[in-house]
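Enquirer: Okay, predicted coordinates and the sequence, questions at the end:
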Amino acid sequence: MNALRSSDVDSAYSWLRLVLTLILGTVACVGNWSVVVVLPTLQLEFDTLRGGASLPYTCTMLGFAVGGVVMGRLADRLGIVVPILIGAALLCAGYVLAASTSNIWQFAALSIVIGLGSAAGFAPLISDLSHWFRKHRALAVTFAASGSYLAGAVWPLVIEHFQSAYGWRATHVGIGLFAPAAMLPLALALTRRPATTTYAAAEAATEAARGELGLSANALQAILVVAGFACCMAMSMPQVHIVAYCGDLGYGVAIGTQIIALMLGLGVVSRLASGFVADRIGAGPMLLIGSAMQGAALLLYLFFNSLSSLWVISGLFGLFQGGIVPMYAVIIRQFLPPREAGARISLVLMATVLGMAGGGLASGFIYDATQSYRLAFLHGFLWNVVNLVLVGWLLIWPKWRQRSKAALAR
């Protein structure tokens, strides 16, 4: 494989690689959203409650979380091509086999395989692309992370169309054949890897940044893991249940699918805008702003449920929360060792995925217990408060530490 020269950083090739990464992530992350669309159908066909029907989503997210860490480590050691090839094979097997399942437990088990495959299109791609940019790193990272949201804007509409025309089983077979056919040629275009000198320069910069922050690498990692879990416990409620929520309110599953497509399409806009802003004000402040706005949108869901208000609030939710998750990756690249970027970014993103899985499952059980999503939205908001506290502390801590040192020096 060719080594990355310093002149290649922020180069025309870097931007080409960004485009290929975005396309690849959009294809691979189909697994995150297909189960959201078929959730109401699975509940009817397999005769289960809403909590049971939410289980495949949780299993997908668990596979996505574990797969992200494994694929991230592979990307650190072997480059990005290997995890992409493995992910393509897993998606093919998972979707084709899921089409022949006869109960919710079999479908849930194969959802783990689908999640493992989709993981290749998220954290490993983010960490890989971050090495190709310096000046515009936040924007590049948000582009890489936008593949999952672009998948959420495109795939639900595609899946709903083919599910209505041919059934969910035939649709799953089609996805299983399409994913590897699209991913393999894209993977082969990403064979170049960073040079040793590129890593050395980045290592020196992150060590200096950690010294100013006043936290060890593992301490910062732990804080980001908890913060990521909390924000996605909050984020999961609208994303996982908005289709079913619209069905319960009498607006129909098709309307719910259109709303989630709008939400995630605007999430792409949010991610790109947040990357642009973070390159100027910093990833920490941008993370705090995004978290605060996400909490505000969750509160709106508590008070309004007309069809027009759901369109507006869901659009706002997409705009508010889309930039949150990529900021963790930017912070990691700013403060933590670059040679461990794949594993460390994957660990934090694993926490966000576990938050999505846990939040989606919890919301389903809250609904079963109360026959309402009201407490589920409140549950999400409280987790959002936890995230705000942790992120706020990270921003305040270095300033407080510097003032304490100055006071002791007097």
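Expert: Happy to help now that I have it.
Enquirer: Every contact and neighbour count from this point should use C-alpha atoms.
Expert: Noted.
Enquirer: Which other helices and strands does the helix or strand that contains Ala165 contact?
Expert: Using DSSP states H and E, Ala165 sits within helix 137-166. Under the contact criterion of 3 or more CA pairs under 8 Å, 6 or more residues apart in numbering; DSSP states H and E, helix 137-166 touches helix 12-28, helix 31-45, helix 123-130, helix 168-188, helix 253-281, helix 324-335.
Enquirer: okay, the ones you listed, which one's buried deepest?
Expert: helix 123-130 (a mean of 28; mean count of other CA atoms under 10 Å).
Enquirer: Take this one as well and set it beside the first:
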Amino acid sequence: MVAVVSRPGVDSGYAWRLALVSAFCICLGGGSIYLPVVALKEIAAEFGDRRSVPSLAYLLGFFCMGVGGVVMGWLADRTSPRVPLMIAGVSIVIGGFVASSGGELALYVGYALPLGFLGNAATFTPAMNNVQGWFERRRSTAVSIISAGPAFSGFVWPQVYRWLLPDVGWRQTLMIYGVIAGTLLFACAFYVRPAPVVRHHGGKRPPEDLSVLPMPSLTLMGLLSAAGFCCCIAMAMPFVHMVAFCGDLGFSAARGAEAVSLILATAVASVFAMGRLSDFIGPLRVSILCSLIQITSLVGFVFVDSLMGIYTLSIVLGIPYIAIVQGYALILRQLYGPTIAGWRLGVIMLFAMAGMAVGGWMGGAIFDATLSYRAAFQAALAFNVLNLMLLGTLYFTPRRRAVSLP
């Protein structure tokens, strides 16, 4: 007699556990990107005191994460979401050694390929696509758990780095990160299963229905991609340079790290609140609200010069920090439905990560040219206004028969 093994279904206990494990994997995979933020001055000191060097490593890590997200989303659709995580585990171990092993080229190559394209990229997009397929009733809450992964990463790892850096330096710190994060990621991969909607179609996603979109699919993807690029340029400039910005105002690096942690701690709380709010007013309205809040914070950063003001603005910036990107995933799922191709979110995240990359680099380049962050924050404000205009365009586009965006 053969025993029948039941598989977990939509909204099951396994689905919630998977969401938590996936968020943990995202937290592990994203850790490397925060070292150039916390150790910006230490890394720059080894390369002619040029802040553009760690800023460029940050740019490459984020941009290649975005490019890799498209590839990993495609790979997960055709194999299993477990496969990208296994690749990430091995790659992050290798990347930690490569990026810390030599000069500028090693730093750039390590952040671009093993840490970015093959490492961090393999965590967020495949996990977000997979977990959305495991939920119907509480999808926004599950998406919030996934979206909180980068915030947890940015909250935890800077504190670890701040503890390690004085004793072992940034190179050894990066090696330690690679070994710990890569090993845990590889182990967690064995817990991940594909969503039921994929299993029920022979391991492949059914075809999309594009007839109900409010505009041509190519136009819609372009608009959301541009919106993601602009909002992430804007948020990256104060975030990436927060520690250095505080140092320039006469505050210690510890105060800057605390401001970064405030942004990310607020983001963790906000992402759940905004996810619930999306259930009532829709993800597009929530993304527009987040854009307005981010504009408010950037106006403040142009003029702030007190530590309490920095802390306050960091909390304000934390409200949309993750929630606005979460909104893009929910908008895509609402528009394209359960059969959405995995690469679509990867494309949006590519442009969002490119925005984070360009914003982080641009902040360092503008500082090197002007010896001040004021012009950088003004540029960030301009990009955020453009983001608001793009989201407004989608909001006021007439809806087709089967789509209802509040």
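Expert: That came through fine. Please read these numbers as outputs of a predicted model, since none were measured by experiment.
Enquirer: Just give the TM-score of the two.
Expert: TM-score of the superposed chains, computed with TM-score structural alignment, normalised by the length of structure 2, equals 0.91; 394 aligned residues with a CA RMSD of 2.3 Å.
Enquirer: picking that back up, what range does the helix holding Ala165 of structure 1 cover in structure 2?
Expert: On structure 2, the counterpart of helix 137-166 of structure 1 by TM-score structural alignment is residues 139-168.
Enquirer: mind checking how far that stretch is from the chain centre?
Expert: Counting by CA atoms, centre = their mean, to the nearest Å, stretch 139-168 of structure 2 is centred 11 Å from the centre of its parent chain.
Enquirer: swap in stretch 78-91 of structure 1?
Expert: The chain centroid and the centroid of stretch 78-91 of structure 1 are separated by 18 Å, computed with CA atoms, centre = their mean.
Enquirer: so is Pro207 of structure 2 in a helix, a strand, or just coil?
Expert: Counting by DSSP: H, G, I helix; E, B strand; the rest coil, the backbone at Pro207 of structure 2 sits in coil.
Enquirer: any chance of the helices and strands packed on helix 137-166 of structure 1 in CSV, with distance to Ile114 of structure 1 too?
Expert: Converted to CSV, these look like this (distance: least, CA to CA, whole Å):
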stretch, distance to Ile114 of structure 1
helix 12-28, 10
helix 31-45, 6
helix 123-130, 16
helix 168-188, 9
helix 253-281, 20
helix 324-335, 21
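Enquirer: To Ala108 of structure 1, which of those helices lies closest?
Expert: helix 31-45 (9.8 Å; CA to CA).
Enquirer: who touches Ala375 of structure 2 in this structure?
Expert: For Ala375 of structure 2, the contacting residues are Val302, Ile366, by CA atoms under 8 Å, 6 or more residues apart in numbering.
Enquirer: before we move on, the earlier item: how big is the offset of the match of helix 137-166 of structure 1 relative to structure 1?
Expert: Comparison of stretch 139-168 of structure 2 with structure 1 after fitting gives an average deviation of 1.0 Å (mean CA distance after the TM-score superposition for structure 1).
Enquirer: Would you indicate which residues of that stretch are buried?
Expert: By neighbour count with 16 or more other CA atoms under 10 Å, stretch 139-168 of structure 2 contains the buried residues 139-159, 161-162, 164-165.
Enquirer: ok, and for the lengthiest helix in structure 1, which residues are buried?
Expert: Secondary structure of structure 1 read by DSSP state H shows that its longest helix is helix 374-409. Residues of helix 374-409 of structure 1 classed as buried: 376-388, 390-392, 394 (neighbour count, 16+ other CA under 10 Å).
Enquirer: So Leu287 of structure 1 versus Tyr166 of structure 1, what's the distance?
Expert: Distance, Leu287 of structure 1 to Tyr166 of structure 1, using CA to CA, to the nearest Å: 42 Å.
Enquirer: Kindly apply the preceding question to Gly31 of structure 1 instead.
Expert: 19 Å.
Enquirer: repeat for Ala205 of structure 1
Expert: Distance from Ala205 of structure 1 to Tyr166 of structure 1, by CA to CA: 54 Å.
Enquirer: Give me the spatial nearest neighbour of His379 of structure 1, chain neighbours excluded.
Expert: Closest residue to His379 of structure 1 apart from its sequence neighbours, by CA to CA, 6 or more residues apart in numbering: Ala234 at 7.4 Å.
Enquirer: now the one you found, what's its secondary structure?
Expert: Secondary structure for Ala234 of structure 1, judged by three-state DSSP, is helix.
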